[in-house]
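In: Just to be clear, the model below is a prediction. Sequence and coordinates:
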Amino acid sequence: MKHLTILGSTGSIGVSTLEIVAAYPDRFRVVAMTAGRNLELFARQIKAFSPRIAVVAAQEDVPRLREMCSGVTVEILGGVEGLIAAATADETEMVVAAIVGAAGLVPTAAAIRAGKDIALANKETLVTAGHLFMNMVAEYGVKLYPVDSEHSAVFQSMEGHRSEDITRIILTASGGPFLNTPTEQLAGVTVRDALNHPNWSMGRKITIDSATMMNKGLEVLEARWLFGVPVEKIDVNIHPQSIIHSMVEYVDGCVIAQLGSPDMKAPIAYALSYPERVATGVKPLDLTALSGLTFFRPDREKFRCLGLAYRAIKDGESMPAVMNAANEIAVEAFLEGRLGFMQIAQVIERTMDAHEAHNLKSIEEVLLADRWGRDRAREICRGMVN
């Protein structure tokens, strides 16, 4: 029996994780779970999985959630202190880090310091503070399992092989909903258009990141820290079918790839049950039903966010944290109708232009860089007209 804390249980990763838990009650038990503002779903999850601790991000939501869960034996907490309590609960052995954005930074760090293994779905943890987190993972002797489909694919493709034999990691990208949309038409796309991903069912923020291809830039940064491979050895290929989730090339010219139907339950289950595998209900892959598998290089002029991510990687130090913060603010503004789709990249670029990269020596300094990036991006957004 593995005891879990799920950070972000009402998001797409959290919901899929709970589906795996429900399918294997003899293998997994939820000790603690956290959520944002979707209190109705969270209350149903609490009643279904009976965690000892339940945490809402906003302290002001605690009384309402307690009322919704009256009669249920559960400790309901709120705010950052509550998130830390959930992440460090005594019984917990593994923390599923699925909070979207930089908000996952503090509780994930607390979990590592408490000696908990991490199933990492939160890209931003390594994007903003990769060197700090990987040092903590080594210092506290915990295991870090990737949940992102691409990084899980790389992890699986490296099993049984020596990391020093790797010549290249190839991350695949679907290209999102605008892969074949002419660049001149992108300025007029709507939120509904951008949320219409052709292959994957994901949360709103990551779906927009997929549409701009910022998600792939974040994944390059994440892969650099997860696998200890220099950025020069990490390529991105557009693969519209989303069947090959990523590949690893070795010194002998062989390439190992991981394939499967596009369903996040597969990489989640692998992280939870590693080194074993469990049935997930994911649709079996029928290669004979495919018309073909295609690959090509991304257009960085069209998808400018990918180029900005590579720029942040090159600048290093605090720049990835600032870039990530600006992206979160710009995506939020787009989803709220205050910014056009093509203006997302403009906000990020102008925020980065205003920042002088500097060394980050602690999580607190990362949070300061994040706050600076958010404040500057908000200021830039206010000065732009959709």
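Out: Structure's in. What do you need? Numbers count the residues shown, from 1 in each chain.
In: can we go C-alpha only for contacts and neighbour counts from here?
Out: Fine.
In: where does Trp372 land in three-state SS?
Out: Using DSSP: H, G, I helix; E, B strand; the rest coil, the three-state assignment for Trp372 comes out as helix.
In: got the contact list for it?
Out: When contacts are counted by C-alpha atoms under 8 Å, 6 or more residues apart in numbering, Trp372 touches Val322.
In: Next, work out how far apart it and Glu379 are.
Out: In this view, Trp372 and Glu379 are 11 Å apart by C-alpha to C-alpha, to the nearest Å.
In: Ok, Val251 next?
Out: Counting by C-alpha to C-alpha, the gap from Val251 to Glu379 is 48 Å.
In: same thing with Tyr24?
Out: Counting by C-alpha to C-alpha, the gap from Tyr24 to Glu379 is 48 Å.
In: same deal with Asn135?
Out: With distances taken as C-alpha to C-alpha, Asn135 is found 34 Å from Glu379.
In: From what I see, Asn122 and Gly104 are in contact.
Out: Yes: using C-alpha atoms under 8 Å, Asn122 is in contact with Gly104, at 6.9 Å.
In: Now for those two: what residues contact both?
Out: Common contacts of Asn122 and Gly104 (C-alpha under 8 Å, 6+ apart): 97-98.
In: For these two, work out which one has more neighbours and name it.
Out: Per other C-alpha atoms under 10 Å, whichever of Asn122 and Gly104 has more neighbours is Asn122, with 26 against 21.
In: for comparison:
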Amino acid sequence: MRSVIILGSSGSIGTQALDVIRANPRRFDVVGLAVGSNRALLEAQAAEFGVEHTAVGIEEAAQLVRDVDADVVLNGITGSVGLGPTLAALERGTTLALANKESLIVGGDLVTRLAKPGQIVPVDSEHSAIAQALRSGTDDEVRRLVLTASGGPFRGRRRDELTAVTPAEALAHPTWDMGLVVTTNSATLVNKGLEVIEAHLLFDVDYDRIDVVVHPQSIVHSMVEFVDGSTIAQASPPDMRLPISLGLDWPNRVAAVGAPIDWTRAQEWTFEPLDGEAFPAVALAKQVGRAGGEYPAVFNAANEEAVTAFHAGRIGFLDIVDTVRDVVEHHEASDARLTVESLAEAERAARRAAEARIAGIARA
């Protein structure tokens, strides 16, 4: 039986993880739960699963990880605030099932230097798919990684057709049910840009060997192309419980966590090139990833501010990525070694810069 701490247990990833554990009570034992603020749900979850160790808040979640013995920590927190708990899990030597991509992207070398080989198990469906496909060959046999993107609610639209997009339209994702920020990031494809950086950090593959292809059915979750011309793809109906279950018990598979593809039914899977003019976030993310250092933190923080402003009606949809680009291009990075404190200061500077640009747009 594997003992598990779930951070962000009130969110989408956390509640689905508890669904997996609820269905497999002899395989998993929940020993810790943490939420951002939802005490009522936390208490109900703790009562159901018999959990004695709970926490409310980010610092408390990190301390919970330090204090409680566990085989696996599932970090399902949203945003770069998850960096502290990520570092705490790695320092503890615990397997980290990582759904909080922002902590890896923002932390960069801080995280990768601390992680032991195999200690981080990706929970994002795309990176879980790549991890599964990579088992088909050796590192030197990999030609490239191909991340799939649904294309979001605006797939096929030209850039000039995105000017009047509303927040409600941006939240109408055709496949996944996610929170406000992640859903909006999927509409701008910022989320896919973040996933490109995540793939580079997780699998140590150069950015020029990481591609994105649009696959609106969201059945093929990502692919690995090998040097002999073969491509290994992981395919399943869109259900996050599958990659979550792998994160909890990697590399073992948990039976019946999701329905398989119905091969008796006719179906069509399509793949389209990414329109980089309408959706420039992926190219910008590669630029940021290559720059490294604190730039991914700046990218992420500026985006969070811009997404908030968009939903408040202060800027338009296209202004989100334009704001991020402007902040990144004008940021003056420090030459000092990365620390948690220096990253936090870079994020604060990025948020101030983003807010200044947003205020200028709102006045115009």
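Out: Sure, I can see it. Because the structure is predicted, anything quoted here is derived from the model rather than measured.
In: In a strand, Gly32 of structure 2, correct?
Out: Yes: assessed with three-state DSSP, Gly32 of structure 2 lies in a strand.
In: ok, it - how many residues close by?
Out: Using other C-alpha under 10 Å, Gly32 of structure 2 is surrounded by 27 other residues.
In: Please name the residues that touch the nearest residue to it once chain neighbours are set aside.
Out: Among residues not flanking Gly32 of structure 2 along the chain, Ile5 sits closest, at 4.4 Å (C-alpha to C-alpha, 6 or more residues apart in numbering). When contacts are counted by C-alpha under 8 Å, 6+ apart, Ile5 of structure 2 touches 30-33, 65, 70, 72-74.
In: Can you lay out these as JSON lines showing distance to Thr264 of structure 2?
Out: Below are the contacts of Ile5 of structure 2 laid out as JSON lines (distance: C-alpha to C-alpha, whole Å):
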{"residue": "Val30", "distance to Thr264 of structure 2": "38"}
{"residue": "Val31", "distance to Thr264 of structure 2": "42"}
{"residue": "Gly32", "distance to Thr264 of structure 2": "42"}
{"residue": "Leu33", "distance to Thr264 of structure 2": "41"}
{"residue": "Val65", "distance to Thr264 of structure 2": "46"}
{"residue": "Ala70", "distance to Thr264 of structure 2": "42"}
{"residue": "Val72", "distance to Thr264 of structure 2": "37"}
{"residue": "Val73", "distance to Thr264 of structure 2": "38"}
{"residue": "Leu74", "distance to Thr264 of structure 2": "36"}
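In: Check those residues against Ile105 of structure 2 and report the nearest one.
Out: Distance ranking of the contacts of Ile5 of structure 2 against Ile105 of structure 2, using C-alpha to C-alpha, places Leu74 first at 16.7 Å.
In: does the equivalent of the closest one over in structure 1 count as helix, strand or coil?
Out: Aligned counterpart of Leu74 of structure 2 in structure 1: Val96 (TM-score structural alignment). The three-state assignment at Val96 of structure 1 reads strand, by three-state DSSP.
In: before we move on, the earlier item: three-state assignment of the residue nearest to Gly32 of structure 2?
Out: Following three-state DSSP, the label given to Ile5 of structure 2 is strand.
In: how close does it get to Glu341 of structure 2?
Out: 26 Å.
In: Confirm that Val121 of structure 2 sits in a strand.
Out: Yes: counting by three-state DSSP, Val121 of structure 2 is found in a strand.
In: That one: what's it in contact with?
Out: By C-alpha under 8 Å, 6+ apart, the contact set of Val121 of structure 2 is 95-98, 128, 247, 250.
In: Return the residue of structure 1 aligned against it.
Out: With TM-score structural alignment as the criterion, Val121 of structure 2 pairs with Tyr145.
In: tell me the contacts of the residue positioned nearest the centre of structure 2?
Out: For structure 2, the residue nearest the mean C-alpha position is Lys101 (3.6 Å; C-alpha atoms, centre = their mean). Contacts for Lys101 of structure 2 (C-alpha under 8 Å, 6+ apart) come out as 79, 124, 194-195, 198.
In: where along the stretch 201-350 of structure 1 do the helices fall?
Out: For the stretch 201-350 of structure 1, the helices defined by DSSP state H, counting those that start in this stretch cover 204-212, 214-227, 265-273, 304-315, 319-335, 343-353.
In: Make CSV from those and add distance to Leu259 of structure 1 and mean neighbour count to it.
Out: Shown next, in CSV, are the helices of the stretch 201-350 of structure 1 (distance: least, C-alpha to C-alpha, whole Å; neighbours: other C-alpha atoms under 10 Å):
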stretch, distance to Leu259 of structure 1, mean neighbour count
helix 204-212, 20, 22
helix 214-227, 18, 23
helix 265-273, 11, 22
helix 304-315, 24, 20
helix 319-335, 29, 26
helix 343-353, 31, 22
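In: do you know which of the ones you listed lies nearest Phe49 of structure 1?
Out: Using C-alpha to C-alpha, those put helix 265-273 closest to Phe49 of structure 1, at 16.7 Å.
In: Now do that closest one: which elements does it pack against?
Out: Judged by 3 or more C-alpha pairs under 8 Å, 6 or more residues apart in numbering; DSSP states H and E, the packing partners of helix 265-273 of structure 1 are helix 12-23, strand 117-120, strand 144-146, helix 149-158.
In: Counting neighbours, what do you get for the aligned residue in structure 2 for Asn196 of structure 1?
Out: Alignment note (TM-score structural alignment): Asn196 of structure 1 maps to Ala172 of structure 2. Neighbours of Ala172 of structure 2 under the rule other C-alpha under 10 Å: 16.
In: Ala172 of structure 2 is in contact with Phe154, isn't it?
Out: No: under the criterion of C-alpha under 8 Å, Ala172 of structure 2 is not in contact with Phe154, lying 9.5 Å apart.
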